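**Student:** Sequence first, predicted model second:
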Amino acid sequence: MARIAVIGAGMGAMATAARLAVAGHQVTVYERGTTYGGAVGRYEREGFAFDTGPGLLHLPAVYRDLFVKTGKRPLETCVDMVQADPAIRHVLPHHGIDVALPGASHGGVAAALESAFGPGAGERWNAVLGRARDAWDATRRPLLEEPLRPGARQSLGGDPYPALRRSGLLRRRTPTLAEVADRELGGALAELLTGLVRGYGIDPATAPASAAVLPYMEQTFGSWYVRGGMRALATAVYERCLERKVAFVFGAGVREVLVTDGRAAGLRLADGTEVAADTVVCGIDPQQLPAGSLPWPPEAVPARGDGVPGRITLLLALRGSRPATAVHRTLVHASGAQVTVMRPDDPATRPDEEHEAVTVSAVPGPGTSDPAELLNLAEKAVQGLRERLLWQEVRTPADIEAATGALGGAVPPPALAGAGGRLLQPANTTAVPGLYLAGGWAHPGGGLAHAGMTGALVAGLIVEGAEFRGSQ
């Protein structure tokens, strides 16, 4: 039985801890804050409750597998998880288009698009998603289910999206997602594809066409909500860790990873306390640790620069009941600006049926950096929003950094193939034996599902060693 120290109590870190505890190891999680869940937070006031992180889960099979592998009670007995249907509503005020798309139904989506955008729209959309499926099939295992091996950045650096080639500039270089959307969908329909990708904090103008796998993933596997808010999923994972005898130490920031004889040997906490361990798992952004404390070469953790954005979020308490026709998630597209409006049909989010809790969020940028701008766009999705508004709370990237420690409030995107490998996260192994990376800032990247996948990868590498070839 090895002593394993885990830095951070985010979703990827807890998923790793639970799997390692089942394998018979003594696992202790050290968290700088006062609670678990990382970015999966909750804000409550006057009977209203809001998710302060992800509002929906894609690829729920990741957490189903976690619960199957770590205990007798499956996920569905621990949380009440429901599929959002319609999956999403798109509002394009400048085009006069308002369309809701069903969940996990390629035929239903095509029919809705034909009605909203005209003949041929559904066929063009399905053609693009079909090519995205080919990219998904080509990269799913090395990108999501296997450790990032030496040379993987080269092998995954090429764009797997089988874009239709034409003469001119795009014959001499790989097209971006925005170019593919414009060429293969065109006009307002292209905004649906680029908007879905932009919601992950990825710029369609510079992203490879392989980013189309994200809309494909959503449409194929659906969007899922946990009643009581996504925080309930974090609670379920935390409780599973406790059942497996994982220990948690809150208010325990980590100053340094200790190395003895070239191998990770424990932690030095912020108060100077030293903790011995046989293996260390860093479940936070490793750049949160002081640069001098990183025991691996700087190039092993690529500098992010300013390329990973945070989010600005409005938590809105509204008078008046939620309409029965309201859609859980709406994207409002407007002249380069975009907001996401979340309206869960969940009594746990509001004091009574005569009120509604709404969350509005956006990547800060032109048209989405000021709360008033976000409200203006959100009004396109919520009729009479300003007249119904009781109060609002604003959460900026600086607020997110203060709450979670994420530098600049940055939200890690999922890893993507293409772009020469620059959209891959660092491998789960490091240059120091016994030191591993988990969570959204490690392979295969951010998002609830992807961060959860790191649990299987890191636990497999620790338990089975270098011969581990990935989850089955």
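**Tutor:** Done, it's in. Numbers count the residues shown, from 1 in each chain.
**Student:** C-alpha only now, for contacts and for neighbours.
**Tutor:** Will do.
**Student:** ok, which stretches of the stretch 101-250 of the chain are strands?
**Tutor:** All strands of the stretch 101-250 of the chain, identified by DSSP state E, counting those that start in this stretch, fall at 224-226, 247-250.
**Student:** And those strands: which comes nearest Leu314?
**Tutor:** Closest approach to Leu314 among the strands of the stretch 101-250 of the chain is made by strand 224-226 (19.5 Å; Cα to Cα).
**Student:** which residues are contacting the closest one?
**Tutor:** Applying Cα atoms under 8 Å, 6 or more residues apart in numbering, the contact partners of strand 224-226 are 55-58, 60, 79-84, 232-233.
**Student:** Please pick the buried ones from the residues you listed.
**Tutor:** Buried subset of the contacts of strand 224-226 (neighbour count, 16 or more other Cα atoms under 10 Å): Gly55, Leu56, Leu57, His58, Pro60, Val79, Met81, Gln83, Ala84, Ala232, Leu233.
**Student:** how close does the third one sit to Ala87?
**Tutor:** In this structure, Leu57 and Ala87 are 11 Å apart, going by Cα to Cα, to the nearest Å.
**Student:** what touches both of the two?
**Tutor:** Taking Cα under 8 Å, 6+ apart as the contact rule, Leu57 and Ala87 both touch Ser223.
**Student:** The closest residue in space to Leu192 that isn't next to it in sequence is in what secondary structure piece?
**Tutor:** What sits nearest to Leu192 in space, not counting adjacent residues and going by Cα to Cα, 6 or more residues apart in numbering, is His90, at 7.2 Å. Secondary structure from DSSP states H and E places His90 in strand 88-92.
**Student:** one more structure, for comparison:
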Amino acid sequence: MAFVEPGVAAVEARQADRAKIRAVAAGRRAVVIGAGLGGLAVALRLASAGWRVTVCERYGSIGGKMNQIEEGGFRFDTGPSLITMPWVFEELFEAVGERLEDHIQMVRVAPLCRYLFDDGSRLEMTVRLPDWLASIRNFEGRDAAGFLRFLSMGAAALELSRATFFERSPWERPSMADLAALRRPLPLRTVLPYATVVERSCRDPRVRQVLNRYTTYVGSDPRRTPAMLSVIPAIEMLHGGWHIRGGLYRLVRVLGALCERHEVGIRTGAHVERILTDGNRACGVGLRGGENLPADVVVMNGDAARLPRLLGQTTASAEREADRSLSGLALLFALRGKLDGWPHHQVLFSGDYSREFDDLFERRRFPSDPTVYVNVPTRTDPSMAPEGCEIVFVMANAPANDGDLWDVSMLGEARDRMLARLDRAGLMSALSGADLVAELTPRWLADSFDMPGGAIYGANSHGPRRAFLRHPNKARRVGGLYCVGGSVHPGGGTPTVLMSARITADLIGKYERI
């Protein structure tokens, strides 16, 4: 299956960048810290260009947050649950001489989502925009036009992002093509708070809830996030959402196998305790146990907030909890039975979304009435469970606090609130016979993947600077040190992490000349 590719000029520019990487690599050594999605992707790109690459992963499996739990024939993805912008995945495979369709089967999710509101009403997000707009008209006739204007703003922002923000680091001097793209006019309201523009576009509080939820895709508060992030609903609503047959962890397995084919050394259980430097240049990593691995470049695939610690900068300013993105609490259920009539994705909205965001970002506590996301991938892909069975992933947002222990009492109270929302939506009875396989808390995320407080997307996107000037892909004070992943440019999300890997590999080709 072929997806829409970027413009010819962008493709030719990438081919030229890859040629530069091959010209300078000549068997030079790169060490990647972390085998998350970004780490695997950048390792594969560098290895295919001639670098000798070693990936050090401190834990026992690859994938980072994009992982999987298997129990009695049930396979639960523990990270992302939806794929968007599939052409980004195609480009990665093409860059290393492979075809996506030879390794991965992507299945379009339809409907994209079902939204259930506190008053008992519902909204079905279909794959056809006219049907979706008709559903909105049933709520508030005038909202369809406002919704379309909001979506058009997001589409304009997306086209600009594809020509600039998604292609290169904003910390680099812009090219003539970048400057030409930046001349495209954007609505002035893209710099306003996201929730403000939603409120001006749509009257019905339920439609507002649907749109405001999209900023939580990057762990942020819609009242503090710039409306430029309207690109997120534009991507999903205009280009669709996809599932990977066998689960999204299938992508990790495939990238791991391709890395091995390109002679990338993946070392699990290899805990990097420090980045070695010679003067102001990275020259390798030091592992727990005393082993040192020399390198010409080091790539950090992990939360960028951990870099100062790895560089031994004990005087580095501490990151504020208030600057972190959201974490989450997930309940994983195995059901020996079918959930006929349930869609792949459902969102059960709380009765007061503003109060929920106050709980998360102001009071920094688990919401008293949480919005709950329900993911049943077996509705699209029965292969993820035994025949006649379903897997159910239930999640609510939570703050990323270091001091939250998530002990039995705290976990029990939060679980009860989530299940109460399912019960209010009329879904709990269908899960009465389900087995609770696992509970994934913010503390589990923090401890399993070295994420401060369990913050899923690193820093939040509050304000234009934090939204668009994320941690750079190339360290500014230490030569030969690069970063990749959701906490650095261009940000969190599966396709943007793959963009991060491409941008980082291109920067290595540009700066690491013999």
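**Tutor:** Cool, the structure landed. Because the structure is a prediction, the values reported are computed rather than measured.
**Student:** Let me see the TM-score of these two.
**Tutor:** Taking TM-score structural alignment, normalised by the length of structure 1 as the basis, the two superposed chains have a TM-score of 0.87; 447 aligned residues with a Cα RMSD of 2.9 Å.
**Student:** helices or strands next to the strand holding His90 of structure 1 in the packing?
**Tutor:** Applying 3 or more Cα pairs under 8 Å, 6 or more residues apart in numbering; DSSP states H and E, we find strand 88-92 of structure 1 packed against strand 97-101, strand 329-334.
**Student:** which one in structure 1 is aligned with Leu258 of structure 2?
**Tutor:** Using TM-score structural alignment as the criterion, the counterpart of Leu258 of structure 2 in structure 1 is Arg240.
**Student:** again but with Asp77 of structure 2, I slipped
**Tutor:** Using TM-score structural alignment, the partner of Asp77 of structure 2 in structure 1 is Asp51.
**Student:** who touches the closest residue to its match other than its chain neighbours in this structure?
**Tutor:** In this structure, Asp51 of structure 1 finds its nearest non-sequential neighbour in Arg42, 4.8 Å apart by Cα to Cα, 6+ apart. Contacts for Arg42 of structure 1 (Cα under 8 Å, 6+ apart) come out as Ala49, Phe50, Asp51, Thr52, Gly53, Gly229, Arg231.
**Student:** picking that back up, give me whichever of the strands of the stretch 101-250 of structure 1 is most buried.
**Tutor:** Each of the strands of the stretch 101-250 of structure 1 was scored by mean neighbour count; the highest is strand 224-226, a mean of 22, by mean count of other Cα atoms under 10 Å.
**Student:** For stretch 472-486 of structure 2, buried residues please.
**Tutor:** For stretch 472-486 of structure 2, burial by neighbour count (16+ other Cα under 10 Å) applies to Pro472, Asn473, Lys474, Gly479, Gly480, Leu481, Tyr482, Cys483, Val484, Gly485, Gly486.
**Student:** number of nearby residues for Asp278 of structure 2?
**Tutor:** By other Cα atoms under 10 Å, the residues close to Asp278 of structure 2 number 10.
**Student:** roughly how far apart are it and Gly453 of structure 2?
**Tutor:** Distance, Asp278 of structure 2 to Gly453 of structure 2, using Cα to Cα: 32 Å.
**Student:** Same check on Leu331 of structure 2?
**Tutor:** On the measure of Cα to Cα, Leu331 of structure 2 and Gly453 of structure 2 end up 18 Å apart.
**Student:** Give me the more crowded residue out of these two.
**Tutor:** Legend: neighbour count by other Cα under 10 Å for Leu331 of structure 2 and Gly453, higher for Gly453 (24 against 19).
**Student:** where does the corresponding residue of structure 1 for the more buried one land in three-state SS?
**Tutor:** If you follow Gly453 of structure 2 across to structure 1 using TM-score structural alignment, you land on Gly408. Following DSSP: H, G, I helix; E, B strand; the rest coil, the label given to Gly408 of structure 1 is helix.
**Student:** Verify the contact between Gly408 of structure 1 and Gly310 for me.
**Tutor:** Yes: contact between Gly408 of structure 1 and Gly310 holds when scored by Cα atoms under 8 Å: they sit 6.7 Å apart.
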